[in-house]
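>>> predicted structure and sequence below. I'll ask about it afterward.
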Amino acid sequence: MIGRAGRSGRSAWLWLVLLVAAVIAAPVVAVVVDGLRSTGSVTLPADLAEMVVTTLLLMISVGVGTLVVGGGLAWLVTVGRFPLRNALTWMLVLPLAMPAYILGFVFLSTFDEAGPVQTLLRDAFGAGWLPPVRTLPGAALVMTLTLFPYVYLMARAAFAEQSPTTYDAARTLGASRSRALYAVVLPLARPSLAAGLALVMMEVLTDFATVQYFGVETVSVGVYKQWRGSYDFESASQLSVLVLLFAVAVLAGERLLRGRARYTQRGGRGSGPEPVHLTGARGWAATLVCLLALGVGFLLPVLRLTGWAIEEARRDADGVVDYRFAEYLANSLTVALVTALACVAVSLVVAHALRMTGGRLPRAAAQVTTFGYAVPGAVVGIGVLLAFADLDELVRAAGVEGGTGLLVTGSVAGILYAYLIRFMAPAYQAVDASLTKVNTTTTLSALSLGASPMRILTRVHLPLARSGVFVAFVLVLVDAIKELPLVLLLRPFGFSTVSVWVYELAKENYWEKAALPALVIVATAVVPVYLLFRQERLIDRHPGGTA
């Protein structure tokens, strides 16, 4: 039997996971409370209605675009057999490594009025061949090209796991391939498609850097401008509540798209629909479609950036690497490393505490720790500022003169806190997935032998979950290096990262100077994409069983 000391130690872990959940939720709660408290007492931007409409149009446009491109490509590589199909199946994930704020300036430099494409068309045929690209459709196109792999991954996995019997039965009953797709395949894949769309729309809602290239004013852009431009914190807080409402609407829409119906299939996981061999022109057409998406979303931008970097090196070999590059890269790596270590440590604590305590309350608290990934960056950023402001008031009330001082505005504490909230979800999911494989009897046996919860963590759970810990560390590290919106909102004076540097150079049209740091970010982002490569290849090799 487990003694009183053991039960007491386990209850301490319950309080610990509740504390972590409270710390993670505090900024969002602060935004909601401040928004309700200041309702009617602040002046909102005059063009707020236009911002709301623009945000809706952008989310719908990118959602439809990613559904068509990502879902269509997933169906094509699942059902079709065509040249280069095996390689393209997993290479179509590569656009995830191209941040939208990098693809955005590459796109503008190529297709804007002063770019080579429009210049060539004007010289050959005169003016007016291409519409303006600094528009909402231009921003939607760029974001679609970088975000469609979210839908592609979800749809690909859903299609590959379906049993061929349902699709074949519909075909046997006389349904055409298109009708079988809409009547049988898509309903079974609807939950996965809805989840992919929700991820895409959350990313669109979080972004307020890329859209500024295109002159698109979304609600998130309004938050950034009210805070960084006008220093109107109350108005920025009110707009953050509006952004949060958009996020809630997205999550509600995801549940609505899933529907109340439940789609199941007999026989467990299947091997996907019967493949169709595309030969001749049809096969190469399918290959061309996949190469087109891969090319415009990743390969061509990388070639363009590489060309700029080489051109800059030839022009000024000594100045190709700016003296600030090492400093900004060090800042990015330091913040990313600290964030990754913190997220992994907290994830381990939460996942371990869940296994020490059990019950609905700790499980609910564990879910709260992961909701930051579904909260737009603007809300997290403003919420962190509000949370630290409330902390400052408490410290002053306790008699500490000066409060917290420059804890937020003069350091990177705000960025680290926001990163912890933002990136806990992928870290916890990776760690928890590894600990799920640990048999419950192993933990119970250690407890019955008198091992303390801390000893079980260090001697049992941590060694058995080391693969998940490594994946969590890598995913958070790379996401933190790529992150731009939160750094723009919370960085202290004089502090910058590689992502901010790329954004500022691109905003001033210094394409060549932005090329090398942009390539560093893309190369770093390829690491987690490689992990997804392996997952996709395992799905492709073992479609009918567990990889």
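Yep, that arrived.
>>> when you work out contacts or count neighbours from here on, use the C-alpha atoms and nothing else.
Noted.
>>> before we move on, which element is P83 in?
Under the criterion of DSSP states H and E, P83 resides outside all helices and strands.
>>> got a list of what F533 touches?
90-91, 93 (Cα atoms under 8 Å, 6 or more residues apart in numbering).
>>> one more time with 7 Å
W90 (Cα atoms under 7 Å, 6 or more residues apart in numbering).
>>> all strands for the chain, in order.
80-81, 276-277 (DSSP state E).
>>> most tightly surrounded among those?
strand 80-81 (a mean of 19; mean count of other Cα atoms under 10 Å).
>>> out of the strands of the chain, which is closest to L462?
Comparison of the strands of the chain against L462 by Cα to Cα identifies strand 80-81 as nearest, at 42.6 Å.
>>> just checking, what packs against that closest one?
strand 276-277 (3 or more Cα pairs under 7 Å, 6 or more residues apart in numbering; DSSP states H and E).
>>> what packs against the strand it packs on?
strand 80-81.
>>> hmm, 10 Å instead?
Counting contacts by 3 or more Cα pairs under 10 Å, 6 or more residues apart in numbering; DSSP states H and E, strand 276-277 packs against helix 48-79, strand 80-81.
>>> closest one to G253 among the strands of the chain?
strand 80-81 (31.3 Å).
>>> okay, now the one to match up with it:
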Amino acid sequence: MVVVIPTQTLKSPLFIWAGLCAGLVILPVLWLATSWAEIRADLWQHLIETQILELIWNTLRLILGVFIGVSLLGTSLAWIVTKYEFPGRSFFEWALVLPFAIPAYVFAFIFIGTFDGASTPMNSFRQFSGLDIWPQVRNYWGVLISFVCAFYPYVYLLVRGRLKRQGQEIYEVAQTLGCKPIALFFRVALPIAWPAVVGGAGLAVMETMADFGAVSIFNYQTFTTAIYKSWFGFFSLQTAAQLASMLVVAVIVWRSIEAFMLRGRDATGEKTTRSRAVERFNLSARTGWLITFLFTLLFSITFIVPMFRLVMWVGQAWSPSVLNHFYEYLSNSLILSVAGGILVVFCSLFLAIGTRQDGRKRMKNAVRFATLGYALPGSILAVGLMMVVLFLQKKIELYTGLSLALVGGVGVLLTAYVVRFLAVGYSGAHTAVTEVQPHIGEAAQVLGVPLWRRVIKLYCPLVSPGLFAALLLVIVDILKEMPATLLLRPFGWDTLAVSIFGFTAEGDWALAALPALALVLIGLVPVYILIKRY
């Protein structure tokens, strides 16, 4: 006997939920467009005369530099680790992912505090060497190096994973046709890995456009710094929203370029069951040790030296008062990140269940829109949400006479976290829910079990390991998030990331080191998960 489940009544709440989540993402972005209804001529005249061309040029060349830099470094590292045998290869295979735990804004102040001409290491170097010449690092190249060091693991992980999934047969065929190792890379491996290169470099570019901390530390003017200055310097949320809408256009243009570069390409690169594992080339002893030396140098620059500098600064600034402030920043961070993580996972679970039970196009489109927030910089979400909340607050006061303090509350910040990181939570929740046999949920539906009871009594116990992993990833992402937290946090709710911004703005690297070290150690959790997964 075939049981017909009344899908309209049973699945409608899940679709409504997906629509609400999608609305949280779309509404702030659409609201930014309304900001152009009124323009402050004096501010825009100032921006056009002094900054706008600089903002566009700085942002464009930084995006291009990061794309090229992480593509070259990440792809070459992945190819060497996958196809060549050299001393220490198995160690570097996972060690090269560790810089992923260091946020870009932490790399930025470590880079300046170590290599700036006025830093202690450089003063010691000049005294020892007698040289009084040292290049400036507070410029485009300093920002670019910091971003490449922070974001190359995106490309490295994805390209290495794709190359490992390809069987040995394709390389053997190419070798029989006379391809040498270098030709093998350019004619076989690179076309295979191209979707992973573009995907990883695209993630790095999105992070670059969203960054506020690193560029502000270098005093490198981009759209994110201009948004902050317009809001808190010129006290014009309207102008900040207009700049944010321009950044939205940049995000859309980049996503279109990325789709164009991937047209007609297989994005999965899945390995067939009969393929043999990729075999590695043996190198001469001299070449092998040269590669080991270069990899050691890179690992030292991107992880060992930053960790050493943080520990040294922590030792210099250690005091009871510093520790007390640190506990305050840590407690604020944990409260916000855990609360935000639980909300994200809760929303993600309902979206994942809805996708599993309702495979119709409207549901998939709603979920697709709901998870677009990860592609939007935190500064855009902050400005858009603030405009929506201000509008709602004025309307509530107008029609009801109630004076609600919606602005400056924790609720707005938690909403921003949900919008920004729903894609991260949904990825883990969807993977966990798909492992549950469909007939289990269908049986509960036939018996008339309400949706909320199915979620609590049925799905939560079955998918708890996957949800916990998703929760950890979201919590770590929220802990490291700076722009939205800086712009929307309630008064007195300084977090680890916000405290780093405050200390580095004053050039006090030693005081910024303890919260930075805490973020790096916490950031090793998702790095471990990524290493195990890829």
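Done, it's in. Bear in mind the structure is a predicted one, so any value in this text is a computation, not a measurement.
>>> can you list the strands of the first structure in JSON lines and add distance to M454 of the first structure?
Shown next, in JSON lines, are those (distance: least, Cα to Cα, whole Å):
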{"stretch": "strand 80-81", "distance to M454 of the first structure": "52"}
{"stretch": "strand 276-277", "distance to M454 of the first structure": "55"}
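>>> list the contacts of the spatially most central residue of the second structure.
Nearest to the geometric centre of the second structure sits E207, at 5.6 Å (Cα atoms, centre = their mean). With contact set as Cα atoms under 10 Å, 6 or more residues apart in numbering, E207 of the second structure has these partners: 63, 104, 147, 150-151, 201, 374-377.
>>> repeat that for T210 of the first structure.
99-105, 139, 142-143, 204, 216, 221, 484-485, 503, 507.
>>> map it onto the second structure.
In the second structure, the residue matched to T210 of the first structure (TM-score structural alignment) is A214.
>>> mind listing what the nearest residue to that match once chain neighbours are set aside touches?
Nearest residue to A214 of the second structure, sequence neighbours excluded (Cα to Cα, 6 or more residues apart in numbering): Y105, at 4.0 Å. Neighbouring residues of Y105 of the second structure by Cα under 10 Å, 6+ apart: 111, 143, 146-147, 150, 211-218, 480, 482, 497, 500-501, 504, 516.
>>> so of those residues, which ones are in helices?
111, 143, 146-147, 150, 213-217, 480, 497, 500-501, 504, 516 (DSSP state H).
>>> of these, closest to G341 of the second structure?
K480 (12.8 Å).
>>> number of nearby residues for the closest one?
25 (other Cα atoms under 10 Å).
>>> and the gap between it and V70 of the second structure?
21 Å (Cα to Cα, to the nearest Å).
>>> and F421 of the second structure, by the same measure?
23 Å.
>>> have a look at the two and say which one is more surrounded.
More neighbours surround V70 than the other of F421 of the second structure and V70, with 28 against 25 (other Cα under 10 Å).
>>> mind checking what the more buried one lines up with in the first structure?
Checking TM-score structural alignment: V70 of the second structure goes with T66.
>>> that match contacts A155, correct?
No: counting by Cα atoms under 10 Å, A155 is not a contact partner of T66 of the first structure; they are 11.1 Å apart.
>>> between the two, what contacts are shared?
72, 149, 196.
>>> please name the residues that touch the closest residue to I63 of the second structure other than its chain neighbours.
Once flanking residues are discounted, I63 of the second structure sits nearest to V205: 5.7 Å by Cα to Cα, 6+ apart. Contacts for V205 of the second structure (Cα under 10 Å, 6+ apart) come out as 62-67, 70, 147, 151, 199, 211, 251, 254.
>>> for G264 of the second structure, same thing?
G264 of the second structure touches nothing, counting by Cα under 10 Å, 6+ apart.
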